[in-house]
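In: what follows is a predicted protein model with its sequence.
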Amino acid sequence: MKKKREENVELADIQAVRERMTQWAIRLWLLLIPVIVGIILSTQGESTARAGNFIVRIAFLLILMGAGYVAYLRNLERKYWAKYQQIHRMDNLPIDDVRKYLAQAGTKVDLGKMTDEEFQQFLDAHRL
């Protein structure tokens, strides 16, 4: 069953996803250390070659899994950002859609008498 996402997305949610992406990117860079150690072990001699190859393979597997998770987080960030823009920016919508949204929110404004500049200020003030 698919997890239901929240309808209201805030900048804090987007920032949290970005922080997780940064943390995972750092972890992926740190996984290069075992790769280097494994390569060194595999070239030292026959006694350590098997362990070195094993370490390199495991580190590469972890890097691939981490890269997939970072790609998932990047996709999630894009979805959150699109939802945030859809919720909070309505200045590019037709005036009828804005009227319908304001009626649902319970706000009464005469949009017909507003100039474009006043309308833009109204949208900015109400984070629409």
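Out: Looks like it arrived, so ask away.
In: make it CA atoms for all contacts and neighbour counts henceforth
Out: Will do.
In: in this structure, which spans are helices?
Out: Per DSSP state H, the chain carries helices over the ranges 11-30, 32-44, 46-88, 95-105, 116-125.
In: quick one: the closest residue to residue 17 other than its chain neighbours from residue 87, how far?
Out: In this structure, residue 17 finds its nearest non-sequential neighbour in residue 77, 6.2 Å apart by C-alpha to C-alpha, 6 or more residues apart in numbering. Taking C-alpha to C-alpha, to the nearest Å as the measure, residue 77 falls 15 Å from residue 87.
In: for comparison:
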Amino acid sequence: MRPSEPDQQVIAAAEARARTLGENANHTVAAAVIDIDGRVHEAVNVFHFTGGPCAELVALGVAATAGAPRLLAIAAAGDGGRGLIPPCGRCRQVLLDQHPDILVAIPTADGPVMRPVGELLPDAYFR
């Protein structure tokens, strides 16, 4: 589905934050999530050779810290002009476990689309 206005807002926030990352190899991806109250929460990844947290997971923590009641959509963007990027498998599983109704921004040749996280992880593990 095409991004709604709130979805476009979260995509723009992730892309804008990614443009600020500069040359720091420890922070190469930005993410933004929008909650049901319309608040956008931004974050960046924390790269570490042991598998530091992805920007999407940090964004979930930032939103939780702010008391976000329910998350509606999430987007991630890469540094160096990479633009919108899809979440990795680990992030997909965490999103599905913690926010099974969240929409995820996915880049396509025709521009961004929003997909339910469950569609990104077919035959997912359920605990």
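Out: Noted; the coordinates are in hand. What you see is a predicted model; the values in this text were computed from it and never measured.
In: any idea what the TM-score comes out to?
Out: The TM-score (TM-score structural alignment, normalised by the length of the second structure) is 0.25; 45 aligned residues with a C-alpha RMSD of 3.8 Å.
In: make a markdown table from the helices of the first structure and add mean neighbour count to it.
Out: Output for the helices of the first structure, formatted as a markdown table (neighbours: other C-alpha atoms under 10 Å):
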| stretch | mean neighbour count |
| --- | --- |
| helix 11-30 | 14 |
| helix 32-44 | 17 |
| helix 46-88 | 16 |
| helix 95-105 | 12 |
| helix 116-125 | 13 |
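In: list the buried ones in the helix of greatest length in the second structure?
Out: Counting by DSSP H, the longest helix found in the second structure is helix 5-19. Neighbour-count burial for helix 5-19 of the second structure, counted by 16 or more other C-alpha atoms under 10 Å, picks out 6-19.
In: who are the packing partners of that helix?
Out: Packing partners of helix 5-19 of the second structure (3 or more C-alpha pairs under 8 Å, 6 or more residues apart in numbering; DSSP states H and E): strand 29-35, strand 40-44, strand 71-78, strand 83-85.
In: ok, then the element right after the second one?
Out: Following strand 40-44 of the second structure in sequence order, the next helix or strand is helix 55-65 (DSSP states H and E).
In: and that next one, what other elements does it pack with?
Out: strand 29-35, strand 40-44, strand 71-78, helix 89-98.
In: mind doing that once more with 7 Å?
Out: Here helix 55-65 of the second structure touches strand 29-35, strand 40-44, going by 3 or more C-alpha pairs under 7 Å, 6 or more residues apart in numbering; DSSP states H and E.
In: tell me the most buried of these?
Out: strand 29-35 (a mean of 29; mean count of other C-alpha atoms under 10 Å).
In: now do it against strand 40-44, angle only.
Out: 160 degrees (axes from the mean of the first three to the mean of the last three C-alpha atoms, to 10 degrees).
In: which helices and strands sit right next to whichever strand or helix holds residue 105 of the second structure?
Out: Using DSSP H and E, residue 105 of the second structure sits within strand 103-106. Packing contacts for strand 103-106 of the second structure, counted by 3+ C-alpha pairs under 7 Å, 6+ apart, involve strand 71-78, strand 113-116.
In: turn the ones you listed into TSV, including mean neighbour count and distance to residue 31 of the second structure.
Out: Shown next, in TSV, are those (neighbours: other C-alpha atoms under 10 Å; distance: least, C-alpha to C-alpha, whole Å):
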stretch	mean neighbour count	distance to residue 31 of the second structure
strand 71-78	28	4
strand 113-116	18	15
